[in-house]
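what shape does this take:
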Amino acid sequence: MSSVKQVQVTFDCAEPERVARFWCEVLGYVAPPPPEGFATWDDFHDSLPPEDRGAWFACSDPTGVGPRLYFQRVPEGKVAKNRVHLDVRAGTGLVGAERLAVLEAECARLVALGAVHVRTLYADEDNESCIVMQDVEGNEFCLD
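Take a look at the predicted model:
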């Protein structure tokens, strides 16, 4: 039986580069260099037919540990809650007030980047606190 070698997470979106660059800031990911023969991504996009310009963008973990994120333009807008979402693990190993303070600080940083704070789920007898958010195109994710 073969094993999975890599995982890529793909986002359908309206503005791939904008969403990708948001996630680069969230996760500390990097955009790849422009394709060979092009000095910039703008140069590459300008070489394409108008309908293909900005159709996709990607970013990756510079350490090679996390999955590659791929963003592709689709014609339809988001109409329902995501069936799958990312958990951004900002509070791993922390509990109580210390965890909540770290999550709230990260939430404030991400809101400044264009994210939306949806709601804070406070710790109870079964779960620690987490914060539900949306990225720049309304895709849900959690600060956990």
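
from now on I want contacts and neighbour counts done on CA atoms only, so please keep to that.
Fine.

centre-most residue in the chain?
In the chain, the C-alpha nearest the mean C-alpha coordinate belongs to residue 23, at 3.6 Å (C-alpha atoms, centre = their mean).

tell me how many other residues crowd the residue lying closest to that residue once chain neighbours are set aside.
Nearest residue to residue 23, sequence neighbours excluded (C-alpha to C-alpha, 6 or more residues apart in numbering): residue 29, at 7.2 Å. By the measure other C-alpha atoms under 10 Å, the count of residues near residue 29 is 23.

what of residue 88?
17.

go on, residue 9?
When neighbours are counted by other C-alpha under 10 Å, residue 9 registers 12.

that one: what secondary structure?
strand (DSSP: H, G, I helix; E, B strand; the rest coil).

so which strand or helix has the residue nearest to the centre of the chain?
helix 16-27 (DSSP states H and E).

contacts for the helix or strand following that helix next, please.
Sequence order places helix 41-46 as the next helix or strand after helix 16-27, per DSSP H and E. By C-alpha atoms under 8 Å, 6 or more residues apart in numbering, the list of residues contacting helix 41-46 from outside reads 33, 34, 35, 38, 52, 53, 54.

want to put them side by side, so please do this one too:
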Amino acid sequence: MTREIQITFDCGDPAALAAFWAEALGYRLQAPPQGFESWEQALDAMGVPPERRNDASAVVDPEGSGPRLFFQRVLEGKQAKNRVHLDVRAAPGLAGDSRMAALEAEAERLVSRGAVRVQRHEPAPPLGAGHIVMTDPEGNEFCLD
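Here you go, the predicted structure:
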């Protein structure tokens, strides 16, 4: 039996981090519940006070094939290196200089949206195709692969 998965991020600003990952992955913010035209309308109906309206956010793959990403507010900041991270496949099918150029272009795009570039790993055949280590705006590591 297969299962759907959701990837959950603990963070300080769920709305901002959800917006970053939607942009990074080509995802979209999850639509409000059925019967509501906006999240504000839904949260009003649910009685969620204004100070709690950024406690959670989610983004989804518009094609429905990728996992849902869920962002939940936590009080503590990031403490250590991630043990699990996302690999953003920014250069599928490319190799060598063209691959690294595509990764560099994506790194620049994401830096302009709040990511931080950490380290570039050059191609090391036969197994290492090259990648760039990044962090999202809250310091969560991910790789451009």
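
quick one, strands of the second structure?
6-11, 28-29, 56-60, 68-73, 86-88, 116-121, 131-135, 141-144 (DSSP state E).

helices and strands around the third one, which ones?
Other helices and strands packing on strand 56-60 of the second structure, by 3 or more C-alpha pairs under 8 Å, 6 or more residues apart in numbering; DSSP states H and E, are helix 14-25, strand 28-29, strand 68-73.

the longest one packs against which elements?
In terms of contact count using 3+ C-alpha pairs under 8 Å, 6+ apart, helix 14-25 of the second structure is assigned the packing partners strand 28-29, strand 56-60, strand 68-73.

which one of those strands lies nearest to residue 2 of the second structure?
Closest approach to residue 2 of the second structure among those is made by strand 68-73 (15.6 Å; C-alpha to C-alpha).

the closest one vs the first structure, average offset?
Superposing on the first structure and averaging over aligned pairs (mean C-alpha distance after the TM-score superposition for the first structure), strand 68-73 of the second structure comes out at 0.5 Å.

neighbouring contacts of that strand?
Counting by C-alpha under 8 Å, 6+ apart, 5-15, 17-18, 54-61 sit against strand 68-73 of the second structure.

identify the single longest helix in the first structure, thanks.
Identified as the longest helix of the first structure according to DSSP state H is helix 96-112.

re earlier: right, so of the helices and strands packed on strand 56-60 of the second structure, which gets closest to residue 114 of the second structure?
For residue 114 of the second structure, the closest of these is helix 14-25, at 7.6 Å, according to C-alpha to C-alpha.

only the buried residues of that closest one, if you could.
Across helix 14-25 of the second structure, burial judged by 16 or more other C-alpha atoms under 10 Å covers 14, 15, 16, 17, 18, 19, 20, 21, 22, 23, 24.

what range in the first structure does that helix sit on?
Using TM-score structural alignment, helix 14-25 of the second structure lines up with residues 16-27 of the first structure.

mean neighbour count, the strands of the second structure: which tops it?
Most buried of the strands of the second structure, by mean neighbour count (mean count of other C-alpha atoms under 10 Å): strand 56-60, with a mean of 23.

that one against the first structure, how far on average?
Mean deviation for strand 56-60 of the second structure: 0.5 Å (mean C-alpha distance after the TM-score superposition for the first structure).

what sits up against that strand?
Contacts for strand 56-60 of the second structure (C-alpha under 8 Å, 6+ apart): 14-15, 18, 21-22, 27-30, 66-73.

that one vs strand 68-73, what angle?
160 degrees (axes from the mean of the first three to the mean of the last three C-alpha atoms, to 10 degrees).

now find how far off-centre strand 56-60 of the second structure is within its chain.
Put simply, strand 56-60 of the second structure sits 10 Å off its chain's centre (C-alpha atoms, centre = their mean, to the nearest Å).

now the angle from that strand to strand 6-11?
Using the same axes, to 10 degrees: strand 56-60 of the second structure against strand 6-11 is 140 degrees.

and strand 56-60 of the second structure, which stretch of the first structure?
Counting by TM-score structural alignment, strand 56-60 of the second structure corresponds to residues 56-60.

for residue 85 of the second structure, give me its contacts.
140, 141, 142, 143.
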